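Enquirer: Let me see the structure of the following:
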Amino acid sequence: MVRPIALLALPALALTASILRGPPSPLRPTTSADGVGPLTRRRYWAEVEGATRTPQDIATDWRNRLPQHSPKAMAWFRGLDHPVPPIAQGDRLWILLLGTRRARVVIEHVDDMGFRARTLRLHPDAGTSEFRVLPGHRAGHLVLQVESVMRTNSRFDRIAYILGVHAAQRMTWERVLDSVAAYSGGQIMNRGHETVELPMLPQVPELLAGSSAEE
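Expert: Below is the predicted model:
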């Protein structure tokens, strides 16, 4: 006779098996249609004074040494197609999030002031993250920014985000900004973050995440 507690455990086991198995076409780039829940834009920024390196040098180092700038306990990066660095447009990265969750991204755009990564299907989110160095109006002044436009990739990931993953994401990007600021030679004078839920319109992630890089 099957006990009630065993019946209750079956959905959890099925969900665990699904996560371990991964989605179909795990290395296909995501679109907004792949996610669930609201389309969300999250922006993390740090204002730096006294930078001794150029914005272009900072952006190049940020891209090429993204694994070193990231806290390994939160996000462990390595190259999927070749050892990194360097990291160039078209490269795919293997990521282990929080020591348990597999994730894959592709670098879909690179320019002098930053780069943009798009998640692949094997990732908790569906969308893009853009990493920018925004020069100020005086020498040594700049803003470092991470802007993500995402939907969660599954209902499980949506629940996990609400229950606490959002705090881990914020901590990860803040530590990344700290590391990049240290490389710049300057000091963080101000910082912040914001989260905005957006209307679900066709191609919104691509337009929003790509606008600053393409202009």
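Enquirer: For the rest of this, base every contact and every neighbour count on C-alpha atoms.
Expert: Will do.
Enquirer: give the contact list for the most centrally placed residue in the chain.
Expert: When CA atoms, centre = their mean is applied to the chain, the residue found nearest the centroid is residue 129 (4.9 Å). Residue 129 makes contacts with 116-118, 146-149, 209, as judged by CA atoms under 8 Å, 6 or more residues apart in numbering.
Enquirer: hey, where'd the helices end up in this protein?
Expert: 4-21, 55-64, 66-69, 155-160, 166-184, 204-214 (DSSP state H).
Enquirer: Could you give the separation of the first one from the chain centroid?
Expert: Counting by CA atoms, centre = their mean, to the nearest Å, helix 4-21 is centred 28 Å from the centre of its parent chain.
Enquirer: which stretch among the helices of the chain comes nearest residue 100?
Expert: With CA to CA as the criterion, residue 100 lies closest to helix 4-21 of the helices of the chain, at 10.2 Å.
Enquirer: Flag every buried residue along that closest one.
Expert: residue 19 (16 or more other CA atoms under 10 Å).
Enquirer: now stretch 80-97
Expert: For stretch 80-97, burial by neighbour count (16+ other CA under 10 Å) applies to 84, 87-88, 91-97.
Enquirer: Second input sequence below; structure requested for side-by-side comparison:
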Amino acid sequence: MILPWLWRWPPGLLLAAVRELTSDVPVHLVDRVEAVRPPPAPADCTGLQLPEDGVGPLFHRRYSAEIQLHLCTAADVMALFVAAPDRMVPGEVARFEPEGDHADLRPGDDLVVRMPGPWDGPVRVLDVTPTSFRLATRPGHLEAGQIEFRADDRGMRMLFEIESWARSSSRAADVLYDRLRLSRRLQAYLWVRCCARVCAVAGGRLVDGVEIYTGRDESVVGERV
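Expert: You can find the predicted model right below:
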């Protein structure tokens, strides 16, 4: 249906734009050309949309945030994330909507990440560990690939990262993401705010903002028409 995203689109994007302009979180961009190596595909790919199903360049993106003087361990933070993912993302641009009868993330779960505009993200939970979880995209998502969320204790600091390996799911999605960079900008806002939320939940402070690393691989073969 069109109406559900139509009424959420302008308010969500407007609020995101205002918060991005007034954000005090430093963002550091690092862009590279690299041979991207995504993680192995799951044994059962039924119902998934992986890089070989996409079009355009293969992107490797990593959002990294070092958190100092935190009060929680990496396992504590990720347990909270897995139990209530909506708590860790900005509600104006994302909402995790489970398709099952529970809100926490469990391997094999299908869910939809609702976003403003016609680009909701159907995903499946591939793996959950005490300090990480990984999702794969499903048909209907703007991207084709995998994304992992993880935290690691490093003495007085904690490293939180969001890492993805994906191509656009269609030519239209490629235009929005790689040419116009509209969905890429919204995605960056979403995950930078997620890093800030994790920092707040951990009771610490960001050491030097959030680094966004982008690796681009033009050599991938196979393109869905």
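Enquirer: re earlier: return the subset of the buried residues of stretch 80-97 of the first structure lying in strands.
Expert: The strands, defined by DSSP state E, take in 92-97 from these.
Enquirer: tell me which of the contacts of residue 129 of the first structure is nearest to residue 32 of the first structure?
Expert: residue 149 (9.2 Å).
Enquirer: Please say which position in the second structure the closest one maps to.
Expert: By TM-score structural alignment, residue 149 of the first structure lines up with residue 165 in the second structure.
Enquirer: Could you measure from the closest residue to that match other than its chain neighbours over to residue 189 of the second structure?
Expert: Computed as CA to CA, 6 or more residues apart in numbering, the closest residue to residue 165 of the second structure that is not its neighbour in sequence is residue 60, at 4.6 Å. Applying CA to CA, to the nearest Å, the value for residue 60 of the second structure to residue 189 of the second structure is 17 Å.
Enquirer: Looking at those two now, which is surrounded by more residues?
Expert: Using other CA atoms under 10 Å, the more surrounded residue of residue 60 of the second structure and residue 189 is residue 60, with 26 against 17.
Enquirer: got the ones in strands among the buried residues of stretch 80-97 of the first structure as CSV, with distance to residue 187 of the first structure columns?
Expert: Listed next are those as CSV, based on distance: CA to CA, whole Å:
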residue, distance to residue 187 of the first structure
92, 31
93, 29
94, 31
95, 29
96, 30
97, 28
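Enquirer: Out of those, flag the one nearest to residue 74 of the first structure.
Expert: residue 97 (5.6 Å).
Enquirer: what lines up against that closest one once you look at the second structure?
Expert: Using TM-score structural alignment, residue 97 of the first structure pairs with residue 115 in the second structure.
Enquirer: show me the residues around its match that make contact.
Expert: Here residue 115 of the second structure is in contact with 5, 9, 93-95, 121 (CA under 8 Å, 6+ apart).
Enquirer: ditto for residue 113 of the second structure
Expert: Counting by CA under 8 Å, 6+ apart, residue 113 of the second structure has contacts 94-97, 120-123.
Enquirer: Select only the buried ones of the residues you listed in PyMOL?
Expert: Written as a PyMOL command, the selection of buried residues from the contacts of residue 113 of the second structure, which uses 16+ other CA under 10 Å, is:
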select buried, resi 94+95+96+97+120+121+122+123
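Enquirer: which one's the longest strand in the first structure?
Expert: The first structure, longest strand under DSSP E: strand 36-49.
Enquirer: Was I right to think residue 99 of the first structure contacts residue 73?
Expert: Yes. Look at residue 99 of the first structure against residue 73 with CA atoms under 8 Å: they come within range, at 6.5 Å.
Enquirer: Including distance to residue 29 of the first structure, could the helices of the first structure go into a markdown table?
Expert: Shown next, in a markdown table, are the helices of the first structure (distance: least, CA to CA, whole Å):
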| stretch | distance to residue 29 of the first structure |
| --- | --- |
| helix 4-21 | 18 |
| helix 55-64 | 19 |
| helix 66-69 | 20 |
| helix 155-160 | 18 |
| helix 166-184 | 21 |
| helix 204-214 | 12 |
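Enquirer: Compare those and report which one is nearest to residue 33 of the first structure.
Expert: Short answer: helix 204-214, nearest of the helices of the first structure by CA to CA, at 10.2 Å.
Enquirer: So for the closest one, what gets flagged as buried?
Expert: 204-205, 208-210, 213.
Enquirer: tell me which of those is nearest to residue 181 of the first structure?
Expert: Nearest to residue 181 of the first structure among the buried residues of helix 204-214 of the first structure, with distances taken as CA to CA, is residue 213, at 20.7 Å.
Enquirer: didn't the closest one look like it was pressed against residue 108?
Expert: No. Applying CA under 8 Å as the test, residue 213 of the first structure and residue 108 come out as separate, 10.9 Å apart.
Enquirer: shared neighbours of those two, which are they?
Expert: residue 115.
Enquirer: residue in the first structure matching residue 85 of the second structure?
Expert: Checking TM-score structural alignment: residue 85 of the second structure goes with residue 66.
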